[in-house]
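**Q** 3D, please:
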Amino acid sequence: MTLTRSLGRFVAELSPNRVPEEAARIARMGFIDTIGTMIAGRHEDSVRILTETLAPAGGPATLTFGDRHAPAPEAAWINATAAHALDYDDVALRGHPSTVLVPAILAEAEHLGSSGADMITAYVAGYETWAELFRRDTGLLHQKGWHPTGLYGAVGAAAACARLRKLDAEKAAIAIALGASQSAGLMANFGTMTKPFHAGRAAHAGIMAARLADAGFTASTDALEHPQGFLHAISPTGTEDRVSESRAGTDWAILSQGLGIKKYPTCYCTHRAIDCMLDLVASSPIATGEVETITVSISDYFSTVLRNHQPDTGLAAKFSIEFCMASGIVARRVGLHELTDDFVRRPDIQALMRRVEIVTTTEHDPDLPGAAARDQVAINLKDGRTVAGEPVARATGHPSRPLTDQQLHDKFADCLQAGRSPIPADMLFHRLASLQSMTARDLTARA
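**A** As a prediction, the model looks like this:
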């Protein structure tokens, strides 16, 4: 059986009682974190411009848990853009799975009146489909200019929405193939409004793929593994695996890969170095005027992703290791309050960024593709001393170093406050924690 058909069968046959309990817990965490970051990002210019330009008519789906409603495809497009706008959403599988899957599932579930159990099952279907594609190529998509969230996301969202619509195996395979033909996202657009737009388009593509397949639209049911298909088209090296059997449903990737919940609203490639810097300044407070140079040791891959060396906007600073180091020294934190244009443009921040030197290695961690074994920060002081932080192998929030329940709640509450949400954080957090016993429409109800 072809890969595309095999994934279609997996999606069609997945049911709530087949989802491992731990997988359901991880999916709920993905919903909590994504809805928090969605609300936090809802006032960003990218979301405002997209909403004004689309000018969606009223519909069954809620826009960013506010007063406005829209048809599900447009709601997914806007909501996923909002969820990714601050780059504060979770990470896994070399991308941001929840920022695509959750908005697509939530919008279509409101349209369909789906249960929370069905939403969680759809999430797992989308995650496992994404993971099946991810494991088939050891090449790093960023090095070819691809944004994995836009590429894998469209296929994963198509699988999730096919499960939500309860499509049969043939139609689910067609939905996956339709998602593959809508995959897009260029790394050159990182640090602009277009990066979160990638997530929005992928969520929109997933809903449309499942709807078109349901209506009888056709697509090639070998679109993933064909020599001119998805896997070969995006492969950086042309060494993709197009022939092995699918593991979806037998080797649960969501259990082995999990989700990394971000502690900082910056590119995940910065997080280990931020951890190192913040630990360092906590134990050895350093004044800006004492700094001669800051040396950051990271992988060549991380350095490629972190392309903005002297940013002057909050958006661009999310992809700047120089900014993160400067913020760590000046503010002793890297949070939503620091990721503003005004803070980034401060003379002391701009001056300190010019003192950052990046040292790269091509020795990668086999369990964390593209990353060095550890990231480290050393600060050379004007009096000749050097202070160095302890090397960091896994960022805070990584599945091996998870946030506590309280930290997850605190982040969620901070996000709702940043988004000026009228919904009490405790109430919405409790609903999401009990998602399996709710419906989509109950979840988004204002009271």
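
**Q** hey, let's count contacts and neighbours off CA atoms from now on
**A** Noted.

**Q** And for the protein, the residue most distant from the center?
**A** D383 (42.0 Å; C-alpha atoms, centre = their mean).

**Q** Report the contact partners of the closest residue in space to it that isn't next to it in sequence.
**A** The shortest distance from D383 to any non-neighbouring residue, by C-alpha to C-alpha, 6 or more residues apart in numbering, is to E290 (7.7 Å). For E290, the contacting residues are L381, K382, D383, by C-alpha atoms under 8 Å, 6 or more residues apart in numbering.

**Q** isn't the first one right up against V291?
**A** Yes - with contacts defined as C-alpha atoms under 8 Å, L381 counts as touching V291 at a distance of 4.7 Å.

**Q** A helix includes E292, no?
**A** No - with DSSP: H, G, I helix; E, B strand; the rest coil as the criterion, E292 is assigned strand and is not in a helix.

**Q** what's around it, how many residues?
**A** 17 (other C-alpha atoms under 10 Å).

**Q** How about the one 4 residues further on?
**A** Neighbours of V296 under the rule other C-alpha under 10 Å: 24.

**Q** Same check on A351?
**A** Every residue meeting other C-alpha under 10 Å relative to A351 is counted, giving 14.

**Q** Let me know the distance separating it from V330.
**A** 11 Å (C-alpha to C-alpha, to the nearest Å).

**Q** Check L164 too.
**A** 47 Å.

**Q** for A223, same thing?
**A** Distance from A223 to V330, by C-alpha to C-alpha: 51 Å.

**Q** Which residue of the two possesses the greater neighbour count?
**A** More neighbours surround A223 than the other of A223 and V330, with 24 against 17 (other C-alpha under 10 Å).

**Q** these two touch, right, the more buried one and H232?
**A** No - counting by C-alpha under 8 Å, A223 sits too far from H232 to count as a contact (10.2 Å).

**Q** quick one: contacts for the residue nearest to the spatial centre of the chain?
**A** Nearest to the mean C-alpha position of the chain, by C-alpha atoms, centre = their mean, lies H96 at 2.1 Å. Residues in contact with H96, defined by C-alpha under 8 Å, 6+ apart, are D89, D90, T149.

**Q** another one to check against the first:
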Amino acid sequence: MSQGLTRSLGEFVSKLRVEAIPSEALDWVHTGFADCVGTLIAGSVEEAPAIVHKTLAPPPGEASLYLVGPRVAAPEAAWINGTAAHALDFDDVALRGHPSAVLVPAILAEAETLRATGAQMAAAYVAGYETWAELEWREPQQLHEKGWHPTGVYGAVGAAAACAFLRGLDAERATYAIALGASQSAGLMANFGTMTKPFHAGRSAHAGVMAARLAAAGLTASPDALEHPQGFLSAVSPTGKVDRASPATAGREWRILRQGLSVKKYPLCYCTHRALDGVLDLLAEHPVSARDVKSIRVSTSRRNTKVLRNDRPQTGLEAKFSMQFAMASAIVARRAGLDELTDAFVQRPEVQALLPKVTVEPDDRPDPKRSGAAPWDLVVIETNDGRRLESRRITEERGSPELPLTREELWAKFERCLAVGNPRLDARAVFDALMSIERQRDARAFARLKAAA
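**A** Below you'll find the model as predicted:
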């Protein structure tokens, strides 16, 4: 009889060695750390992490807030930094959620406390990613259909695995840490478009730190917490069709090589990105002003239409989950960036006037390559003078593993994020250090950059 999933993942985490990780996987680790730290610092000036920080009032400790900020206790640092990393919804996407916004804050906080090496931090990211991926592939349906936010649900387990690796837990205690993470999983789609969505990422990072610490201290948990009929996988599955029985693949397959990361070009829900690429390309070829538009039709997957819940947004937060706003921003500003995701821009009369002209049509055909997506997204603009402008069929969005950003494009996004969140930092030095994290002496290499700030 094969070993159960929870124990198998605990064993994988306890036996993982840096030298066993394929070198190609480090390219994704670099991207995950650099993109997350950039969005974390940009998000540090948002209201959500400020509220969490003020409310937690963390005691002094060993972990830095916002990479070079005040040092507080690691669990609270992970919580606050995770909230900041996801506050703008500009962080990377994979595994049906936002892995780096959970994993990186948890790893940074605990690694700084433990004085872990950069190589250990890189391996911890892989441990967390592969654990998250092991759960994600077993579910044939969309957690969104049940109202779950996958980042909050899968993230706590992935962060627990990452921190268990950093703490060097043996197989039994790593198993307990993973089970403890599973019991802290949470996050509701109903809170999308509010400050609570990024709170999900922060809370998952905190859960991972605490799960590993509690397991290290001797707190026990069920060694079948994931696969038990009343366990994690069954509990969150929309219809119960989840695979609880197949042997774990972690350590035998490297899903990070197959699935990678998608880096966002726009600080909106990723469900808008195909259509945004299509409409911006269309407008570049056929310029159309707001007053020219009679109607806009967007075809996208039904899952996307459920996630994009705000058809008449009034705030920047609400607009992140609005296909109507994405199209209006493209028409009015010819972009959809940080400057457009503000209450003032969303409430502009020309933006508001376009919102009811946008119709979103659900496409129930599945994309065989991507869960939750349609085979393609499509945008059609009809103008008042009778023209019908149709975008190409968008099958891959820019920033995806199939159309990845170049290093210079990733750097440009990082530089912009630091200009928003902390322009005094030496952005190039930070970026280069993160893009070679496995060669850094320890986690405090980043905190020492405070001198340059």
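
**Q** follow-up on the earlier one: trace the residue farthest from the centre of the first structure over to the second structure, please.
**A** Under the alignment (TM-score structural alignment), D383 of the first structure maps onto D385 of the second structure.

**Q** can you give me the strands for the second structure?
**A** 60-64, 71-72, 293-301, 358-363, 378-383, 388-390 (DSSP state E).

**Q** which one of those lies closest to V126 of the second structure?
**A** For the strands of the second structure, the distance to V126 of the second structure is smallest for strand 60-64, at 21.1 Å, taking C-alpha to C-alpha.

**Q** on average, how far is the closest one from the matching bit in the first structure?
**A** On superposition with the first structure, the mean distance recorded for strand 60-64 of the second structure (mean C-alpha distance after the TM-score superposition for the first structure) is 0.7 Å.

**Q** Tell me the residues of the first structure aligned with that strand.
**A** Against the first structure, strand 60-64 of the second structure falls on residues 58-62 (TM-score structural alignment).

**Q** What of stretch 282-291 of the second structure?
**A** Counting by TM-score structural alignment, stretch 282-291 of the second structure sits on residues 280-289 of the first structure.

**Q** quick check, distance from the matching stretch to the centre of its chain.
**A** Averaging C-alpha positions (C-alpha atoms, centre = their mean, to the nearest Å) puts stretch 280-289 of the first structure 31 Å from its chain's average.

**Q** Look at it and report the distance between its end residues.
**A** 17 Å.

**Q** and if you look at stretch 379-394 of the first structure?
**A** Using C-alpha to C-alpha, the two ends of stretch 379-394 of the first structure sit 21 Å apart.

**Q** For the residue mapped onto G208 of the second structure from the first structure, give me its contacts.
**A** In the first structure, G208 of the second structure lines up with G206, judged by TM-score structural alignment. Counting by C-alpha under 8 Å, 6+ apart, G206 of the first structure touches A104, A154, V155, G156, A157, A158, A159, A160, C161, A175, G179.

**Q** mind listing what the counterpart of the fifth one in the second structure touches?
**A** This points to A157 of the first structure. Matched across to the second structure, A157 of the first structure falls on A159, judged by TM-score structural alignment. Residues in contact with A159 of the second structure, defined by C-alpha under 8 Å, 6+ apart, are V102, L103, A106, I107, G128, G181, S204, A205, A207, G208, V209.

**Q** pretty sure the second one is touching Y125, no?
**A** Yes - between L103 of the second structure and Y125 a contact is recorded at 6.4 Å, counting by C-alpha under 8 Å.

**Q** okay, these two: which has more neighbours?
**A** Remark: of L103 of the second structure and Y125, L103 carries more neighbours, 36 against 31, as counted by other C-alpha under 10 Å.

**Q** Find the nearest non-adjacent residue to the more buried one, please.
**A** In this structure, L103 of the second structure finds its nearest non-sequential neighbour in A159, 5.3 Å apart by C-alpha to C-alpha, 6+ apart.

**Q** cool, I35 of the first structure as well?
**A** Closest to I35 of the first structure by C-alpha to C-alpha, 6+ apart is A83, at 7.0 Å.

**Q** Same check on I174 of the first structure?
**A** Nearest one to I174 of the first structure, counting by C-alpha to C-alpha, 6+ apart, is A219 at 5.3 Å.

**Q** Contacts only, for the one you found.
**A** Contacts of A219 of the first structure by C-alpha under 8 Å, 6+ apart are I174, A175, A177, L178.

**Q** what does it align to in the second structure?
**A** Under TM-score structural alignment, A219 of the first structure pairs with A221 in the second structure.

**Q** What ranges does the stretch 51-200 of the second structure have for its helices?
**A** 74-86, 99-114, 118-136, 150-166, 171-182, 196-217 (DSSP state H, counting those that start in this stretch).

**Q** between the ones you listed, which gets nearest to S301 of the second structure?
**A** helix 150-166 (17.7 Å).

**Q** mean deviation of the closest one from the first structure?
**A** Counting by mean C-alpha distance after the TM-score superposition for the first structure, helix 150-166 of the second structure comes out at 0.3 Å.

**Q** How far does that helix sit from its chain's centre?
**A** Centroid displacement of helix 150-166 of the second structure relative to its chain, using C-alpha atoms, centre = their mean, is 13 Å.

**Q** What count of nearby residues applies to the nearest residue to G158 of the second structure once chain neighbours are set aside?
**A** The shortest distance from G158 of the second structure to any non-neighbouring residue, by C-alpha to C-alpha, 6+ apart, is to G128 (4.2 Å). Counted by other C-alpha under 10 Å, the residues lying close to G128 of the second structure total 30.

**Q** Can you tell me what G128 of the second structure aligns to in the first structure?
**A** Using TM-score structural alignment, G128 of the second structure pairs with G126 in the first structure.
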